[in-house]
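# build me a model from this:
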Amino acid sequence: MEFLMALLVFPMTSFLFGIIGQILARKIFVVVGTTFCVWLVATFTIFNESFLIWVFIYSLFSLIGALMVEFVGKSKYE
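All right, here's what the predicted structure looks like:
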C-alpha cells in the first residue's frame, strides 16, 4: 500500500498542488518551495530519511505542474 502511495498518490497530489498553487499564488518558487517544505517535514515526522529522494521528485512534479499553468497562461494572453 505504501509503495502505491509513493508511486501514484503522492506524485499526483504534488502535481495538482503545483497547478492549483500556481493559479492562486502566481509565483512558481513559492509553490515549489511550499511543496518541498511540506514533504520535508513529512519526511522527518512520518517517514524516514530514505524518503528524502522522493521529496525532490515530488517537488519536481510540483514544478512541472506550475510551469504548465505558467505557459498556458502566458500563451492565452499573447
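# only C-alpha atoms from now on, for both contacts and neighbour counts.
Fine.
# quick check: longest helix in this protein by residues?
Using DSSP state H, we find that the single longest helix of the chain is helix 52-77.
# before we compare anything, build this one as well:
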Amino acid sequence: MDKNDLPAYTVGQLALRNGQDKEQIWVAYQGIIYDVTSSRLWRDGKHYEHWAGQDLTTELEEDAPHNANVFDKYKAVGILK
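Modelled structure (predicted):
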C-alpha cells in the first residue's frame, strides 16, 4: 500500500492506541503510523523507555540503538496529520 493511500489520524487518535485505552498498539515514526500490537516487545504499550500511542521520531533519532528499518516488519496503518 502506498503511504498516500493510508488514512490520516490525529495525535489524539494515535494516543488512544496505546495498548491501554484501546487494544491496538500504534506508534508513529517520521509521519507514518505503525501497528506494533503483535510485537512481544510492546506488551502493555511500553518498550523500554518508549510509550505507544505517540510519535517516537525525536526519541528514536536521538538515542535508539537501531535505525528506521526496525519498522519494516510492521504494517503501516496511517499517516500522522
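# mind checking the TM-score on these two?
For this chain pair, the superposition-based TM-score is 0.24 by TM-score structural alignment, normalised by the length of structure 1; 32 aligned residues with a Cα RMSD of 3.2 Å.
# ok so, going back, just the buried residues of the longest helix of structure 1, please?
Buried residues in helix 52-77 of structure 1, counted by 16 or more other Cα atoms under 10 Å: 54-55, 58-67, 69-70.
# and which of those residues is nearest to residue 39 of structure 1?
Among the buried residues of helix 52-77 of structure 1, residue 55 lies closest to residue 39 of structure 1 (Cα to Cα), at 5.6 Å.
# enumerate every residue touching that closest one.
By Cα atoms under 8 Å, 6 or more residues apart in numbering, the contact list for residue 55 of structure 1 reads 36, 39, 40, 43.
# at 7 Å what do you get?
For residue 55 of structure 1, the contact set (Cα atoms under 7 Å, 6 or more residues apart in numbering) comprises 36, 39, 40.
# burial measure for the second one, as a count.
Spelled out, that is residue 39 of structure 1. Residue 39 of structure 1 is flanked by 23 other residues according to other Cα atoms under 10 Å.
# same question, the first one
Per other Cα under 10 Å, the neighbour tally for residue 36 of structure 1 reads 20.
# hmm, residue 19 and residue 69 of structure 1 touching each other?
Yes - if you go by Cα atoms under 7 Å, residue 69 of structure 1 and residue 19 touch, sitting 6.2 Å apart.
# so what does the helix or strand where residue 78 of structure 2 lies touch, helix or strand wise?
Assigned by DSSP states H and E, residue 78 of structure 2 falls within strand 75-80. Applying 3 or more Cα pairs under 7 Å, 6 or more residues apart in numbering; DSSP states H and E, one finds that strand 75-80 of structure 2 contacts strand 8-9, strand 32-35.
# mind listing what's buried along it?
Using 16+ other Cα under 10 Å as the test for burial, strand 75-80 of structure 2 gives 76, 77, 78, 79, 80.
# lovely, talk soon.
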